[in-house]
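Novice: 3D, please:
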Amino acid sequence: MDAQAGLSKADRLRSLKRGVTVVVLAVGGLAGSVVVADERLELVGHLDLSRYEGLWYEIARLPNRFQDQCAGDVTARYELLGDGKVRVTNRCRTPGGNWSEAVGVARRNASDGREAALEVRFAPRWLSLFPFVWGDYRVMALDGEYTHALVGSRDRKFLWILARQPVLSEAAFETMVSEAQGQGFDISRLEKTVHTQ
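Specialist: The predicted structure follows:
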């Protein structure tokens, strides 16, 4: 008996597509190359670090273990250093009402080559030679006045919406969310940040 006889047309089509995918991957494997989805993010074409520096408020983020202690009032301050790097000071209010602060450094990602591809580390300076201490910081969207920005990582695990004020218009917020979704981020997990000041 034909195993597909009782299946709907849509189910048969899905089954056929799965079969074709398996064949394509098998042939690709035999040829020594399996096609992998392009993980490259679309970034802003120009990032002027002198305009980007200063205080930014976190409007929303994807949850991450580095910010588990943050209950709200999350900010990032960027300060240009003489060597072309940027001092990064992240600050947030903890559930107990105290302040948590982390200071790091950011630099252009030389392996990517695009202006808006940065990498940041909060590990001690002596560890900076090890690539694993540098995290992705890629500016995917930025308005012309440098008042709000969308920042993410290539693996799509980290995402932040930032603004110069602790509030962002709904229209600007939705534009950032739409851009993130279009670039493959799971926006269903996006959490808005509470600002009390």
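Novice: Going by C-alpha atoms from here, please, whenever you check contacts or count neighbours.
Specialist: Noted.
Novice: Number of residues surrounding L47?
Specialist: L47 has 16 neighbours, counted by other CA atoms under 10 Å.
Novice: Second chain to compare with the first, below:
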Amino acid sequence: MKWFLVELVILPALLTLGMNTGSSDIPKTVDEQDVNKYLGKWYAIASVVKFFNRNCAHGNRAKYSLRGDGKIDLVNSCYTKNGRKNQVHGVA
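Specialist: Purely as a prediction, here's the structure:
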């Protein structure tokens, strides 16, 4: 029972102590962003498994393109281990 208490309460408390970097620097933001720099194809070299890419085996990529109304079209795609292409479309 004593070890259970250590694992359940004390260990997580000790681990969170190291999470504070002690830095109070606030990141600076930019006034404007050049969206054109981010348009085009982007390839993933590593990823965290999420709902969409849970069946992806390779070829993870995203394509961003500017629409006439100023919004951005987004297409995320990948290939399963069976070679089937998965795609999801979105607008930002």
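Novice: Structure 1: strands as residue ranges?
Specialist: 54-61, 72-80, 86-93, 99-108, 117-121, 135-142, 148-152, 159-163, 191-192 (DSSP state E).
Novice: and those strands as CSV, adding distance to A26 of structure 1?
Specialist: Output for these, formatted as CSV (distance: least, CA to CA, whole Å):
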stretch, distance to A26 of structure 1
strand 54-61, 38
strand 72-80, 47
strand 86-93, 46
strand 99-108, 38
strand 117-121, 35
strand 135-142, 33
strand 148-152, 33
strand 159-163, 34
strand 191-192, 40
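Novice: Please render the ones you listed as a markdown table that adds mean neighbour count and distance to A171 of structure 1 to the earlier fields.
Specialist: Formatted as a markdown table, the strands of structure 1 follow (neighbours: other CA atoms under 10 Å; distance: least, CA to CA, whole Å):
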| stretch | mean neighbour count | distance to A171 of structure 1 |
| --- | --- | --- |
| strand 54-61 | 22 | 13 |
| strand 72-80 | 20 | 21 |
| strand 86-93 | 20 | 26 |
| strand 99-108 | 17 | 30 |
| strand 117-121 | 22 | 26 |
| strand 135-142 | 22 | 14 |
| strand 148-152 | 24 | 12 |
| strand 159-163 | 25 | 13 |
| strand 191-192 | 14 | 15 |
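Novice: For E42 of structure 1, which of the ones you listed is the nearest?
Specialist: Comparison of these against E42 of structure 1 by CA to CA identifies strand 135-142 as nearest, at 6.0 Å.
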